[in-house]
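Novice: Fold the following and give me the result.
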Amino acid sequence: MLGNVAVLAYAGMAPFELGVLCEAFGVDRTDDGLPAIDFAVCGPTPGPLSTTVPGLSVTVEHGMDRLADADLVAVPSLPRADPPGEVVEALRAARDRGARLLSVCTGAFVLGAAGLLDDRECTTHWMHTAELAERFPRARVVPEVLYVDAGQVVTSAGTAAGLDACLHVWRQELGSAVAGVVARRMVVPPQREGGQAQFIARAVPECTAETLGPLLAWVAENLAADLGVEELARRAHMSPRTFARRFRDETGTTPHAWVTAQRVRLAEELLERTDLAVERIAAEVGFVNAATLRHHFTRARGVSPQRYRRTFACSEEERAATG
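Specialist: Purely as a prediction, here's the structure:
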């Protein structure tokens, strides 16, 4: 649960990553129908603390004892040097009592120093993944992803990737509808591509391709249509060969893979937010039948559509709250 969240802070922290955690978990969203969170920033030396921005300090009011009751202990970007001993002890105690731990950017080094990354997949900012792997050889560092969920421990890459990880935690703990409310409040998509299956509510795909953007936006709104390469090429006024080459140049993937990913995302949303039969959902998103949907969905998300629905289906109240 997310009833109690504590953020660890000490001298040398990065203010943006601290702000990410404060925005994600410290803002009162009860007016939006979300539960209240007991939120605090704490550290080994309460008082004004320096940051990576010259002339900017942050005042921390709570000591390390505040971590003792937290359901989620979050670590922003902190110095990569070994943390104070009391920080290590507090993080290990949080792990031992079952609290969840979340790091943003170089906060992963703090978790690593406490032994919390041993035998776990993890990540950090791409500039520091090699150092993380060298410093903590038992950690299974996964570079070039937005975040890694290793169960009790979630680690994220730099800066905005922390928001993705925070939304993932909201999603897992309280459901897609709640995560959607938080994302809209922050004016960010509930999901960005990160190279791994992530159970987060479907987002509108970023159609930033130089010349194919309008076509991709149309595809995202017409997933049940014929979206074969020849048809898409016709709409783009190109030959199929030229279209396929341009598509890969601008999106980094093939038309089939891109369309399939959007269809899986829409299926994910319909499984969460409707009672439609799987066969009907398959038709709605453009798959031939339920068997084809099950094949692609299981391959992308690691679970069957039925199991996904049992885990993440919204209640009637959640559906009403998010329209």
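Novice: only C-alpha atoms for contact and neighbour calcs from this point on.
Specialist: Noted.
Novice: tally of neighbours for the closest residue to Glu210 other than its chain neighbours?
Specialist: Once flanking residues are discounted, Glu210 sits nearest to Glu250: 6.7 Å by CA to CA, 6 or more residues apart in numbering. When neighbours are defined as other CA atoms under 10 Å, Glu250 has 16 of them.
Novice: ditto for Arg307
Specialist: Counted with other CA under 10 Å, Arg307 comes out at 13.
Novice: Let me know the next secondary structure element after the particular helix or strand that has it in it.
Specialist: Assigned by DSSP states H and E, Arg307 falls within helix 305-312. Using DSSP H and E, the helix or strand that follows helix 305-312 towards the C-terminus is helix 316-321.
Novice: what packs against that following helix?
Specialist: Counting contacts by 3 or more CA pairs under 8 Å, 6 or more residues apart in numbering; DSSP states H and E, helix 316-321 is packed against helix 176-186.
Novice: To check against the first, give me the structure of this:
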Amino acid sequence: MHVVTAIIPDRVEVFDLVTALQVFAVVRLGDHTPGYDVRVCGSGDTSAMARGQVAFGLRPSQTLASLDDADTVLIPSGQPPYEREQWMLDPIRRAAARGARIASLCTGAFALAATGLLDGQRATTHWLACAELADRYPEIEVDPTVLFVDNGPVLTSAGSAAVIDMCLHMVRCDYGAEIAANAARYLVTPLQRNGGQAQFIPRLPSPDDRSALQPVLEWIEQNLERPLMQTEIARAAGMSVRTLQRHFQDQLGTSAQQWLLNARLDRARQLLETTELSIDHVAEASGFGTAVTLRRHFTRQVGTAPRAYRNTFR
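Specialist: Just a heads-up that it's a prediction; the model follows:
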């Protein structure tokens, strides 16, 4: 039987851990036998945490020796600083060296990154921690938009519920779509969700009111439904196009065109969430002009189609 073992850091985030274990535990094969032997190992008693708050005490059922025959090793989230659990790193490396599949859950990606197993590869983690992961490990290509990344023997998931998506994906790889679909049905969750975690990232806040760009940003917001050219924006700001671009890069870290696109997408998201306007009218009101243009930009940036986004968040 395929053995799935979670190696838990001190003060483990309980949602990641229990969610992943539950996905594998509910899998049943055609003869109704379990598809996985699910285990938990650690260095000793610890606390199960709910976003940093102690939920209950936790005693792993297995010692670290149980990693020796694990086919899949799960690394759930701990508490920052995430790499402090140095005792985990060598056991994880040894498991990978003998061919075990290694999968990090949410910010468990930091411990996985510390092992070196993600070097030169694409990875993800909770969108709140993606910038930090990329900063600490520049050799990793961090993608903040996806629900999970499958590099074959090494996988990483985005935050919280994205753990379900990745684990169901692993079940599908192990036993096929039908077995995975049955597990998803038991869990009352889709086998595969549309889009990535980009659709869950909050809209960017407005810059500080003291910003020299604040007046022109407000003007853009008030005129989003119009086709706005750089020259017109620069004229509204009382600057040359070159000076406008320099201010955007210095103060907002992006170009005026990209900020305008993000503002249009924010308007579209707001309208999809809060109104019954048709997709055509949403496209017009947010300045994209046509539903085709809205759909192209929305799918590329948010990771899902406007209609699917509305169905999820309205």
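Novice: Can you pull the TM-score for these?
Specialist: Scored against TM-score structural alignment, normalised by the length of structure 2, the superposed chains reach a TM-score of 0.62; 222 aligned residues with a CA RMSD of 3.4 Å.
Novice: sorry, back to before: the residue nearest to Glu210 of structure 1 in helix, strand or coil?
Specialist: Counting by DSSP: H, G, I helix; E, B strand; the rest coil, the backbone at Glu250 of structure 1 sits in helix.
Novice: chain center to stretch 36-50 of structure 2: distance?
Specialist: Mean-position distance between stretch 36-50 of structure 2 and its chain equals 23 Å (CA atoms, centre = their mean, to the nearest Å).
Novice: Could you do stretch 68-76 of structure 2 as well?
Specialist: Computed by CA atoms, centre = their mean, the separation of stretch 68-76 of structure 2 from the middle of its chain amounts to 22 Å.
Novice: What's the end-to-end length of it?
Specialist: This stretch, stretch 68-76 of structure 2, spans 18 Å end to end (CA to CA, to the nearest Å).
Novice: and if you look at stretch 135-152 of structure 2?
Specialist: End-to-end distance (CA to CA), stretch 135-152 of structure 2: 24 Å.
Novice: for Ala150 of structure 1, what are its contacts?
Specialist: 120-122 (CA atoms under 8 Å, 6 or more residues apart in numbering).
Novice: Over in structure 2, see which of the residues you listed survive.
Specialist: Retained contacts for those in structure 2, judged by both residues aligned by TM-score structural alignment, their matches' CA atoms under 8 Å, are 120-121.
Novice: Could you identify which of the contacts of Ala150 of structure 1 has the most neighbours?
Specialist: Busiest of the contacts of Ala150 of structure 1 [other CA under 10 Å] is Cys122, holding 28 neighbours.
Novice: Give the closest residue to that one in space, chain neighbours not counted.
Specialist: Cys122 of structure 1 sits nearest to Val141 (CA to CA, 6+ apart), 5.0 Å away.
Novice: Would you map the strands across structure 1?
Specialist: Assigned by DSSP state E, structure 1 shows strands spanning 4-8, 38-42, 47-50, 57-60, 72-75, 100-104, 121-122, 140-141, 147-149, 153-156.
Novice: What residues sit buried inside the third one?
Specialist: Using 16 or more other CA atoms under 10 Å as the test for burial, strand 47-50 of structure 1 gives 47, 49-50.
Novice: Show me what that strand is packed up against.
Specialist: strand 57-60.
Novice: ok, average deviation of the strand it packs on from structure 2?
Specialist: Mean deviation of strand 57-60 of structure 1 relative to structure 2 after superposition (mean CA distance after the TM-score superposition for structure 1): 1.6 Å.
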